[in-house]
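Asker: quick one, structure for this:
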Amino acid sequence: MGAEADEQPHGAAVVADGFGLKGPRGWAFRKVSFRAGPGTLVAIEGPSGSGRTCLLLALTGRMKATEGHAEVGGVRLPRKPGAVRRISALGHVPGVSELDPAFTVAEHLRERALLQRRFDGSVRAFLRRPAERAAAARARIDEAVAAAGLDLAALPKGERTSVRDLERLEALRLSIALALIGRPRLLAVDDTDLKLSDADRAEAWALLRAVAEAGTTVLAVCSEAPEDALRITAGTGSEDQPEEPEEPAERTERTESAGSADPAEPESAAEPATDDTPEDTVPEAQAGTGTGTAGTAAAATAATATADTGTAAASTTEDDTEEGAADALAETGRA
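Answerer: Below is the predicted model:
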């Protein structure tokens, strides 16, 4: 059985069929289908905001898809995300697995090796002597650093270099080395070509290509994929998002139609409604002999056909102020 296990590929095959994820604001991605064999370099291509990071996290068991299914190393998603997380590792993913700028390179490496031994180590490993455990951790660190192409001696302060002092490409190499300490079958890296020059971008893709050729399947998010990679595009499903605002739009139309039905009766009093501008009309009426105010009130009385408003109109005199005129209009129901 040991020989058969050695013949099996180390990398995990990735298969997606109608894979999609919908969030509160609509579809992050949907209808993603592809097949990638073990040791394949898969480039998730697209602009920022196209759902590419969500697809990366969903394929590694960190986000739960809502449509379709996928398989990573024979483990089905979204049914068994925990099993997928155990065989996959994240490199640089902003907001999820970021480097601590205050830590040195050596501190990051030792911490990851310690966590790896604590949570993924076997019982037999805990029974070893401390010197043997330290040697095994050091060997695993050296293996991962070499696979990531991280030259510790070339750093400004060697292993004691802080992350904040690393160049973008060196920080990417460190994040990949940390992920490879766990010897994953699937490696996922976000923003692979972000803020890299053409030369550094070529080196980054050469690194990921070497990791894939060594047997580990690689998922890499990028804005522009190399020609030799399996290109995957995460669709945003933008054509489905406008469906949500339709209901508020209908409510607005119903409100407008309902509002237009209510003022139907006052339309008959549109001509005598010139008193609705008290600053202009009312003072002119008061400047006359008083008949203007009385006439306006009389017109309002005819429009409303109520005895109370007729009495209010008859009592209107020249000494009425603008406030009194506004009160009269309020009594007629046209203020």
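
Asker: switch to C-alpha atoms for all contacts and neighbour counts from now on
Answerer: Noted.

Asker: show me the helices in the stretch 1-150 of the chain, by range?
Answerer: 2-7, 52-59, 81-87, 105-120, 123-126, 130-147 (DSSP state H, counting those that start in this stretch).

Asker: buried ones in the longest one?
Answerer: Neighbour-count burial for helix 130-147, counted by 16 or more other CA atoms under 10 Å, picks out R133, A137, R140, I141, D142, A144, V145, A147.

Asker: residues near L169, how many?
Answerer: Neighbour count for L169, taken as other CA atoms under 10 Å: 20.

Asker: also A16?
Answerer: By other CA under 10 Å, the residues close to A16 number 20.

Asker: for the one 4 residues further on, same thing?
Answerer: Look at G20: counted by other CA under 10 Å, it has 28 neighbours.

Asker: save the helices of the stretch 1-150 of the chain as a markdown table, and put in distance to G68 too.
Answerer: Formatted as a markdown table, these follow (distance: least, CA to CA, whole Å):
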| stretch | distance to G68 |
| --- | --- |
| helix 2-7 | 31 |
| helix 52-59 | 12 |
| helix 81-87 | 14 |
| helix 105-120 | 30 |
| helix 123-126 | 38 |
| helix 130-147 | 35 |
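
Asker: re the thing from before, can you add distance to A70 and give the buried residues of helix 130-147 back as a markdown table?
Answerer: As requested, these are exported to a markdown table (distance: CA to CA, whole Å):
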| residue | distance to A70 |
| --- | --- |
| R133 | 37 |
| A137 | 34 |
| R140 | 31 |
| I141 | 32 |
| D142 | 34 |
| A144 | 28 |
| V145 | 31 |
| A147 | 28 |
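
Asker: now G49: how far from E67?
Answerer: 19 Å (CA to CA, to the nearest Å).

Asker: in terms of neighbours, single out the busier of these two.
Answerer: E67 (17 against 11).

Asker: wait, the more buried one sits on A16?
Answerer: No. Counting by CA atoms under 8 Å, E67 sits too far from A16 to count as a contact (10.7 Å).

Asker: returning to what we had before: of the helices of the stretch 1-150 of the chain, which is nearest A249?
Answerer: The closest of those to A249 is helix 52-59. By CA to CA, the value is 30.2 Å.

Asker: list the helices and strands that closest one packs on?
Answerer: Here helix 52-59 touches strand 26-36, strand 41-45, strand 217-222, going by 3 or more CA pairs under 8 Å, 6 or more residues apart in numbering; DSSP states H and E.

Asker: just give me how far the longest one sits from the chain centre.
Answerer: Just to be clear, that refers to strand 26-36. In terms of CA atoms, centre = their mean, to the nearest Å, the centre of strand 26-36 is set 16 Å apart from its chain centre.

Asker: could you also give me the structure for this next sequence, so I can compare it with the first?
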Amino acid sequence: MGTETEEQPHGAAVVADGFGLKGPRGWAFRQVSFRAEPGALVAIEGPSGSGRTCLLLALTGRMKAKEGHAEVGGLPLPRRMAAVRRISALGQVPGVSELDPAFTVAEHLRERALLQRRYDGSVRALLRRPAERAATARARIEEAVAAAGLDLAALPKGERTSVRDLERLEALRLSIALALIARPRLLAVDDTDLKLSDADRAEAWALLRSLAAAGTTVLAVCSEAPEDALRITTLTGEAAPGAPGAPASDAETAAAEPGAEERAEGRAPADATTGVPDADQAAVGETAADDTTDATTEEGAADALAETGRA
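Answerer: Purely as a prediction, here's the structure:
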């Protein structure tokens, strides 16, 4: 029994079959189908407002899908959303899991380590001596920082550097380090390549590849996916009249399940606006099987995200 447990991969397999999420004005995404093995790098590609973040949150148990089903590490969605949240972690997701610009890097890391011990620690761990608990927290922080490639000594003021003074790539590394403190089986990162130069974008993908190679399954939202990733692509286009994904006036509100990070940190939601074009958006899931999704709307994605406090 022990040998079998040790041989199980750390990463969580992710399987989706006809997965869809609906907001009051239409589908955020629909008919998403793919299979990712443990330790895979999955890129959710497409323009802003096309349902990328909604899919990311739904696959990590933070938003409740309305049709189809998915499994993460063998845990069915949406039935086992809480269990999926326990084995997954979010990098920075605007309005859901954000860095506080007034906090220093050290403050963020210490806070996340304390929260990890408070909410996920065993009773035995809570009964350890303070010095032993502190040493364990330091070890977790050092492990996560190293895995995220965050060089504290190279920052302007070292670990006392405020988040507002970080470059975009370093802020991304910090958000990933914070997520890795939980040692998740599934890591989800939003806006991976946003405002990055070509060189920084290459570094960001190299980091995510290294995490996947180490065994953690990675979901990454991006505008352009690398060729070696399992790609799920959303594209803008006209929805055919009467299409199954056309927005309906009686569409139900997508239920949201905010993650542990949002509840624990109590951050104020960020301001975000989403343009509402006249044309609907059709989403296409590009995987190894070349699966496709039905029509979705930018309004549907915005409304679904509003349930998490983003829009």
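
Asker: just give the TM-score of the two.
Answerer: Once superposed, the chains reach a TM-score of 0.77 (TM-score structural alignment, normalised by the length of structure 2), with 245 aligned residues with a CA RMSD of 1.4 Å.

Asker: where does stretch 47-64 of structure 1 end up in structure 2?
Answerer: With TM-score structural alignment applied, stretch 47-64 of structure 1 matches the range 47-64 in structure 2.

Asker: rewinding a little: redo the helices and strands packed on helix 52-59 of structure 1 as CSV? Include mean neighbour count and distance to A89 of structure 1.
Answerer: Output for the helices and strands packed on helix 52-59 of structure 1, formatted as CSV (neighbours: other CA atoms under 10 Å; distance: least, CA to CA, whole Å):
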stretch, mean neighbour count, distance to A89 of structure 1
strand 26-36, 19, 17
strand 41-45, 25, 15
strand 217-222, 28, 10
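
Asker: so which of those strands is nearest A113 of structure 1?
Answerer: Closest to A113 of structure 1 of the helices and strands packed on helix 52-59 of structure 1 is strand 217-222 (CA to CA; 21.2 Å).

Asker: mean shift between the following helix or strand past the closest one and structure 2?
Answerer: The helix or strand immediately downstream of strand 217-222 of structure 1 is strand 230-233, counting by DSSP states H and E. Comparing strand 230-233 of structure 1 with its match in structure 2 after superposition yields a mean distance of 0.8 Å (mean CA distance after the TM-score superposition for structure 1).

Asker: got the contact list for E4 of structure 2?
Answerer: With contacts defined as CA atoms under 8 Å, 6 or more residues apart in numbering, E4 of structure 2 has no neighbours.

Asker: quick one on the thing from earlier: wait, which of the buried residues of helix 130-147 of structure 1 is closest to E167 of structure 1?
Answerer: The nearest member of those to E167 of structure 1, counting by CA to CA, is V145 at 16.2 Å.

Asker: I figured the closest one hits A177, correct?
Answerer: Yes. If you go by CA under 8 Å, V145 of structure 1 and A177 touch, sitting 5.1 Å apart.

Asker: now do the helices in the stretch 201-311 of structure 2.
Answerer: In the stretch 201-311 of structure 2, helices defined by DSSP H, counting those that start in this stretch lie at 260-265, 298-306, listed in chain order.

Asker: list the buried ones in the shortest one?
Answerer: The reference is to helix 260-265 of structure 2. Neighbour-count burial for helix 260-265 of structure 2 flags A260, E261, E262, E265 (criterion: 16+ other CA under 10 Å).

Asker: with stretch 49-65 of structure 1 instead?
Answerer: By 16+ other CA under 10 Å, the buried positions in stretch 49-65 of structure 1 come out as 50-65.

Asker: out of those, which comes closest to L186 of structure 1?
Answerer: For those, the closest approach to L186 of structure 1 (CA to CA) belongs to T60, at 8.0 Å.

Asker: next one: that closest one relative to L178 of structure 1, how far apart?
Answerer: On the measure of CA to CA, T60 of structure 1 and L178 of structure 1 end up 16 Å apart.

Asker: do P130 of structure 1 as well
Answerer: When P130 of structure 1 is compared with L178 of structure 1 (using CA to CA), they lie 22 Å apart.

Asker: tell me, how many residues neighbour the equivalent of T161 of structure 2 over in structure 1?
Answerer: Here T161 of structure 2 is matched to T161 in structure 1, going by TM-score structural alignment. By other CA under 10 Å, 18 other residues sit near T161 of structure 1.

Asker: in structure 1, what residues pair with stretch 282-290 of structure 2?
Answerer: Under TM-score structural alignment, there is no match for stretch 282-290 of structure 2 anywhere in structure 1.

Asker: tell me where structure 1 has strands.
Answerer: Using DSSP state E, the strands found in structure 1 span residues 14-23, 26-36, 41-45, 67-72, 75-77, 88-90, 186-189, 217-222, 230-233.

Asker: buried set for the first one?
Answerer: When you say that, I think you mean strand 14-23 of structure 1. Under the neighbour-count criterion of 16+ other CA under 10 Å, strand 14-23 of structure 1 has V14, V15, A16, D17, F19, G20, L21, K22 buried.

Asker: just the endpoints, please. Distance across stretch 144-151 of structure 2?
Answerer: Stretch 144-151 of structure 2: ends 11 Å apart by CA to CA.

Asker: what does stretch 60-68 of structure 2 give?
Answerer: 15 Å.

Asker: and it, how far out from the chain's middle?
Answerer: Using CA atoms, centre = their mean, the offset of stretch 60-68 of structure 2 from its chain centre is 13 Å.

Asker: same deal with stretch 131-146 of structure 2?
Answerer: 24 Å.

Asker: residue range for that stretch in structure 1?
Answerer: Residue span in structure 1 matched to stretch 131-146 of structure 2, by TM-score structural alignment: 131-146.

Asker: average distance between the matching stretch and structure 2?
Answerer: The superposed stretch 131-146 of structure 1 is, by mean CA distance after the TM-score superposition for structure 1, a mean 0.2 Å from where its aligned residues fall in structure 2.

Asker: who's in contact with that stretch?
Answerer: Contacts of stretch 131-146 of structure 1 with the rest of the structure, by CA under 8 Å, 6+ apart, involve 109-110, 113-114, 117, 125-126, 151, 174, 177-178, 180-181.

Asker: ok, of the residues you listed, which come out buried?
Answerer: For the contacts of stretch 131-146 of structure 1, a neighbour count by 16+ other CA under 10 Å gives the buried set as L109, R110, A113, L114, R117, L174, A177, L178, L180, I181.
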